[in-house]
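Engineer: Just a sequence and a predicted model for now, questions to come.
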Amino acid sequence: MRTISPSDLSPFLALARHQSFRRAADEIGCTPSALSHALKALEERLDLRLFNRTTRSVALTEAGELLLARVAPAFRDIEDALDDLNNFRGAPIGRLRFNTARASAKMVLLPIVARFLESHPKVNIEIVVDNDLVDMVSEGFDAGVRFGEIVAQDMIAVPIGPRQRTAIVATPSFFERHARPTAPEHLKALSCIGLRFGSGRLYAWEFERGGVEVQVEVTGALIVDDQDMMVDAALLGAGIGFAFEDQVRAFIDEGKLVRVLEDWCPYYGGFYLYYPSRRQMPAALRAFVDFARVWDKSTP
């Protein structure tokens, strides 16, 4: 096998990330045709096929997956080291666009943004609320904030804010008319407020206790597509709702909502700030990521 330099692997890594010749070529600054020739040359040197290609799709072979698993971490370390040098060049300036769900915007992103802008007056921030996941790159977003479990694995993710916990709630008058559930399956016999994702799928409520995980497909007269709306509906007595604990803590303390199944709602990982790549990260985004890390450590 002829000698292969690190630069020979850049086309492979770009195509593995994007699984699109056009997007990979845009990342490394060449044409799709040039990228294809570079990849073919690499495969000939290795005497191995790294991708299965059709006119519509690109997928790693088993050999390609092995190569990616071994070299990607090393390249990320190199990129991190080079990006760290950016701290010595340029002040944070320009616009940042964030995509986030409504709950994460209110609970963590807005508090961070408000403090960040005080100390970075030359940065402008646009927040777009969308409860459905979007293609960050094609939609022109610099970063997003989502619940950790739904962040794509190819994203760089930074935990921000405290750990979260679900709260199952309804009004006192609702539980005067209906028995309080003491186990998740009891919800099936009660009127619950459903949450439908943009994909059309209804969310199955998730519970855990003592290592036992339970999912319940609730039913009821009302379905919404926003968790804030679910809280509002629960406050109006429309049924049992679920929310992040921080969303409803004040209503519980004031006696406007009653919490049930608390022992089935453990703490779990919280929200993450995520972005596509550390490669050539704008100074403004680098500053925001660093600020968010410090802010996270200062939160309870």
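Structural biologist: Perfect, I can see it now.

Engineer: contacts and neighbour counts: CA atoms only from here.
Structural biologist: Will do.

Engineer: show me where the stretch 151-300 of the chain has helices.
Structural biologist: Read by DSSP state H, counting those that start in this stretch, the stretch 151-300 of the chain holds these helices, from start to end of the chain: 172-177, 227-235, 245-253, 283-298.

Engineer: Next one for the comparison:
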Amino acid sequence: MNTSGLGELEAVLAVARHRSFRAAATELGISTSALSHSIAALEARIGVRLFNRTTRSVSLSEAGSQFVDSIAPALSAIRVAIEQAGSFRDTPSGTLRINTSIGGARQAMPLFMAFLQRYPEMKLDVVTEGRLIDIVVEGFDAGIRLAETVPRDMIAVPFGRSQRFAVVASPAYLAGHPAPRTPADLASHRCIRTRMASGMIYHWEFERHGETMTVAVDGALTLDEAGLMLDAARSGAGITYLTEWQVRDDLAAGTLVRMLEDWTPPFDGLCLYYPGRRHIPAGLRALIELIREQANA
């Protein structure tokens, strides 16, 4: 049997991760047809079907599952060897894959731009999603999330400032509704509820002088994206609960008004996190050094 290139094997792992040729092709930066042809050629060469395909789904065959289990550790070892060899370069190169939320990516964008300017041979592949994933299983080098959500088996590097939540509404809404003085007063208000990535409705959290309170707010509108919540609050749809970072421009412009500020103490902000393995890719090590450099500036 002719030996195949590592690219074909990486393609198999990408399709196995995503259970989708289209999503895997996007990750690999090739066309769906090229990916399908590559997988089909490999299957023909080894004489077994690796994936069961229908018009709606892609799944590993029994042979494919065993094949993936066998090649994944070997490819991981090869990647580490390549990264270790590349670490002797004066300038890091390659692609760094980072998983984060939309808000996390927006806050980290100045860091990303400074990193790419300093290391022009590096590329950043940033994927945003609300759900918290296993970055190792999904093939990411690192993640960026709020400190309280970072898995305990990961190494976390804090960056940025601590954060606070903010309860805000438009002047138009408050013109017809008296501002709440305590979290309990929210029961008589229209609130813009938050649906989390898990599907659960988020309960607003408050604390003052050691007293904690969780409020399951009510309202006619439930959303799952901060930008939509901001638009709704600006239009007078009700009270919303977002981070200071997300509402700072509106507070400065007067398009939103803050309430219950003494009930929203600061909490730990974002962290870059990565697996606690012995070898760190040169690009990730350079990003960590830049974070620490900025923190000490």
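Structural biologist: That came in fine, so what should we check first? These figures come from a predicted structure and were not determined experimentally.

Engineer: tell me the most buried of the helices of the stretch 151-300 of the first structure?
Structural biologist: helix 227-235 (a mean of 20; mean count of other CA atoms under 10 Å).

Engineer: how close does that one sit to the second structure?
Structural biologist: Comparison of helix 227-235 of the first structure with the second structure after fitting gives an average deviation of 1.6 Å (mean CA distance after the TM-score superposition for the first structure).

Engineer: just how off-centre is that helix within its chain?
Structural biologist: Average the C-alpha atoms of helix 227-235 of the first structure, do the same for its chain, and the two points are 23 Å apart (CA atoms, centre = their mean, to the nearest Å).

Engineer: what does stretch 132-151 of the first structure rub up against?
Structural biologist: Under the contact criterion CA atoms under 8 Å, 6 or more residues apart in numbering, stretch 132-151 of the first structure has outside partners 96-101, 104-105, 109, 157, 159, 197-199, 269-276, 285.

Engineer: Show the buried residues in those.
Structural biologist: Neighbour-count burial (16 or more other CA atoms under 10 Å) is assigned, among the contacts of stretch 132-151 of the first structure, to 96-101, 104-105, 109, 157, 159, 270-276, 285.

Engineer: Looking at those, which are in strands?
Structural biologist: Those of those mapping onto strands are 96-100, 157, 159, 271-275, per DSSP state E.

Engineer: Can you add distance to Phe242 of the first structure and give those back as a markdown table?
Structural biologist: Listed next are these as a markdown table, based on distance: CA to CA, whole Å:
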| residue | distance to Phe242 of the first structure |
| --- | --- |
| Leu96 | 32 |
| Arg97 | 29 |
| Phe98 | 26 |
| Asn99 | 23 |
| Thr100 | 19 |
| Ala157 | 26 |
| Pro159 | 23 |
| Phe271 | 17 |
| Tyr272 | 21 |
| Leu273 | 23 |
| Tyr274 | 25 |
| Tyr275 | 28 |
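
Engineer: so which of those comes closest to Trp264 of the first structure?
Structural biologist: In terms of CA to CA, no member of these lies closer to Trp264 of the first structure than Phe271, at 20.4 Å.

Engineer: Tell me how far the nearest residue to that closest one once chain neighbours are set aside lies from Leu35 of the first structure.
Structural biologist: For Phe271 of the first structure, the nearest residue in space outside its immediate sequence neighbours is Phe147; the separation is 4.3 Å by CA to CA, 6 or more residues apart in numbering. In this structure, Phe147 of the first structure and Leu35 of the first structure are 35 Å apart, going by CA to CA, to the nearest Å.

Engineer: And those two? Which one has more around it.
Structural biologist: Between Phe147 of the first structure and Leu35, counting by other CA atoms under 10 Å, Leu35 is the more crowded of the two (23 against 17).

Engineer: so how far is Ala14 of the first structure from that one?
Structural biologist: Distance check for Leu35 of the first structure against Ala14 of the first structure: by CA to CA, it reads 10 Å.

Engineer: Find residues that contact each of those two.
Structural biologist: For the pair Leu35 of the first structure and Ala14, residues contacting each of them under the criterion CA under 8 Å, 6+ apart are 24-25.

Engineer: can I assume Ala101 of the first structure is in contact with Leu110?
Structural biologist: No: look at Ala101 of the first structure against Leu110 with CA atoms under 8 Å: they stay out of range, at 11.7 Å.

Engineer: Show me the longest helix that occurs in the second structure.
Structural biologist: Longest helix in the second structure by number of residues (criterion: DSSP state H): helix 62-86.

Engineer: List the buried residues for it?
Structural biologist: By 16+ other CA under 10 Å, the buried positions in helix 62-86 of the second structure come out as 64, 67-68, 83, 86.

Engineer: Run through who's touching stretch 284-297 of the second structure.
Structural biologist: Taking CA under 8 Å, 6+ apart as the criterion, the residues outside stretch 284-297 of the second structure that touch it are 92, 96, 111, 115, 141-142, 157, 159-160.

Engineer: If any of these are buried, give me the PyMOL selection for them.
Structural biologist: When burial is assessed using 16+ other CA under 10 Å, the buried subset of the contacts of stretch 284-297 of the second structure is captured in PyMOL by this command:
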select buried, resi 92+96+111+115+141+142+157+159
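
Engineer: OK, contacts around Arg161 of the second structure?
Structural biologist: If you count contacts by CA under 8 Å, 6+ apart, then Arg161 of the second structure has 268-270 around it.

Engineer: Need these in CSV (columns: distance to Leu290 of the second structure).
Structural biologist: Rendered in CSV, the data for the contacts of Arg161 of the second structure read as follows (distance: CA to CA, whole Å):
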residue, distance to Leu290 of the second structure
Asp268, 20
Gly269, 17
Leu270, 15
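
Engineer: hang on, the earlier thing: which stretch among the helices of the stretch 151-300 of the first structure comes nearest Arg45 of the first structure?
Structural biologist: Shortest separation from Arg45 of the first structure across the helices of the stretch 151-300 of the first structure is recorded for helix 283-298, at 37.4 Å, computed as CA to CA.
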